[in-house]
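Colleague: Sequence first, predicted model second:
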Amino acid sequence: MKTIATARITSSAPAAEFFARWADMATWPEWNTDTAWVRLDGPFRAGATGVLKPKGGPEVKFVVATLEPGREFTDVSLLAGAKLTFRHLVGRDRDGRTTVDVEVTLGGPLSFVWSLILAKGIRASLQADLDRLNDVCTSRTEVAA
C-alpha cells in the first residue's frame, strides 16, 4: 500500500458529529467536492457495501472496512486491479478537542495506473474536503447548543 495523501483537522465538534456525517452518505457531496452521489446498501456498519459516483468518473463499489464509532471509519473503493482506502482516525488533543486524521492509500497490481489517474486530484482536494466537513460538523454543533 502506498500513501497518496493525508489531511488533519482539530475541531470543537464532538467525534459523534463526524461519525453522523460519515453515516449520512447521501450528504457527502455537500462537503466532498469530488463526489456526485453516494449510496449505502443498508445500515452504516463494518462490512456494509455501497456505490459512489465521483464527478466526471464511473460508479465505484466500496465497502466499509472498519467502523469503530468515536475512533475509526475506513472505507475501501474497489477499483479494477486496485483498492483505494480512506482511513479516518478520530481522537482528542490535550485540550479535549476532537482530532481527525485522514490517510488515503492505494494498493494492488494496477495501483501505479490508478495513482497516475487519481493521486494528484486527491492530494489537491483532501484537506479542503476535511475542512468543509469540519465546518458542517461545527455549525451543526453550534445550532444544537
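Modeller: Thanks, I have it. Residues are numbered from 1 along each chain as shown.
Colleague: When you work out contacts or count neighbours from here on, use the C-alpha atoms and nothing else.
Modeller: OK.
Colleague: Report the contact partners of the most centrally placed residue in the chain.
Modeller: When the chain is reduced to its mean C-alpha position, the nearest residue by C-alpha atoms, centre = their mean turns out to be residue 86, at 5.5 Å. Remark: with contacts taken as C-alpha atoms under 8 Å, 6 or more residues apart in numbering, residue 86 is in contact with 74-76, 102-105.
Colleague: Redo those as CSV? Include neighbour count.
Modeller: Converted to CSV, the contacts of residue 86 look like this (neighbours: other C-alpha atoms under 10 Å):
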residue, neighbour count
74, 19
75, 22
76, 21
102, 22
103, 17
104, 23
105, 20
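Colleague: Farthest-apart pair in those residues, please.
Modeller: The largest distance within the contacts of residue 86, taken as C-alpha to C-alpha, falls between 76 and 102 and amounts to 13.0 Å.
Colleague: hang on, residue 59 packs against residue 38?
Modeller: No: under the contact definition of C-alpha atoms under 8 Å, residue 59 does not touch residue 38, with a separation of 9.3 Å.
Colleague: Second structure follows, compare the two:
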Amino acid sequence: MWTQSYSKTVEGLSAAQVWKVWSDVDSWHVWQDDIEYARMNGPFETGGSFKFKPKGGPNLTLELSDVQPNTSFVDITRFPLARMVDSHELIERGGALEIKTTIRMEGPLAFLWRKIVGEDVVKSLPAQTDKLIAQATLACA
C-alpha cells in the first residue's frame, strides 16, 4: 500500500463554501483544467458514483464510499488488481480551514498504478487545491 497526503490551511473560507464546489461534480471542469468532464450519476452521497474523464485518459467511474457533508468525502477508482482511494477532508480550527487530500493505492498491482496514475495525481494536489480555494472564494463572493 502507498499513501501520500497534501494539505493547505486558509483563513476566511468556510467548510460550507468549499463543500459547495466539491459537491458540484458536474462543474469540476471549470476549476480543474486537467479533466474533460465529471458527471454525477445521482446525488452526491455515500454509495453514489460519477463518470470522470481526465484529459488524455480513459473514461472512469468513481464510487463515493463515504460522504459526510461539509466535512469529508472519499472516492474510489478501480484499476485492474488495484484501487485508488482518494480522501478529501475539511478541518475547521479557530477561524482557519485545513483542506486535506490523501491518496492511497491498494492491491496487488498498487505499485504499478502508483507509477502510472498515483504519483501524477499527488504532484497535481498543490495546484488543484489552490484552484479549489479560488473557485470557492469566487463562487461565494
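Modeller: Yep, that arrived. Note that the structure is predicted; figures quoted are calculated from it, not measured.
Colleague: Residue 59 and residue 38 of structure 1: which is more packed in?
Modeller: Here residue 59 of structure 1 and residue 38 are set side by side on neighbour count (other C-alpha atoms under 10 Å), and the busier one is residue 38, at 21 against 15.
Colleague: Report the contact partners of the aligned residue in structure 2 for residue 103 of structure 1.
Modeller: Here residue 103 of structure 1 is matched to residue 102 in structure 2, going by TM-score structural alignment. Contacts here follow C-alpha under 8 Å, 6+ apart; on that basis residue 102 of structure 2 touches 3-6, 85-88.
Colleague: And those residues, which of them are buried?
Modeller: 6, 85-88 (16 or more other C-alpha atoms under 10 Å).
Colleague: Let me have those in JSON lines, extended by secondary structure and distance to residue 94 of structure 2.
Modeller: As requested, these are exported to JSON lines (DSSP: H, G, I helix; E, B strand; the rest coil; distance: C-alpha to C-alpha, whole Å):
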{"residue": "6", "secondary structure": "strand", "distance to residue 94 of structure 2": "20"}
{"residue": "85", "secondary structure": "strand", "distance to residue 94 of structure 2": "29"}
{"residue": "86", "secondary structure": "strand", "distance to residue 94 of structure 2": "26"}
{"residue": "87", "secondary structure": "strand", "distance to residue 94 of structure 2": "23"}
{"residue": "88", "secondary structure": "strand", "distance to residue 94 of structure 2": "20"}
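Colleague: Please identify which of those is nearest to residue 114 of structure 2.
Modeller: Nearest to residue 114 of structure 2 among those: residue 85, at 11.5 Å, using C-alpha to C-alpha.
Colleague: all strands for structure 1, in order.
Modeller: Under the criterion DSSP state E, strands of structure 1 are mapped to 2-11, 35-41, 49-54, 60-68, 72-79, 82-92, 98-107.
Colleague: Which single helix of structure 1 contains the most residues?
Modeller: The residue-count maximum for a helix in structure 1 (DSSP state H) belongs to helix 111-144.
Colleague: Just want the angle from it to strand 98-107.
Modeller: 160 degrees (axes from the mean of the first three to the mean of the last three C-alpha atoms, to 10 degrees).
Colleague: Show me what counts as buried in helix 111-144 of structure 1.
Modeller: Residues of helix 111-144 of structure 1 classed as buried under the neighbour-count rule (16+ other C-alpha under 10 Å) are 111, 114-115, 119, 122, 125-127, 129-134, 136-138.
Colleague: same deal with stretch 14-30 of structure 1?
Modeller: With burial defined by 16+ other C-alpha under 10 Å, the residues of stretch 14-30 of structure 1 counted as buried are 14-15, 17-19, 21-23, 25, 28-29.
Colleague: No more questions from me, cheers.
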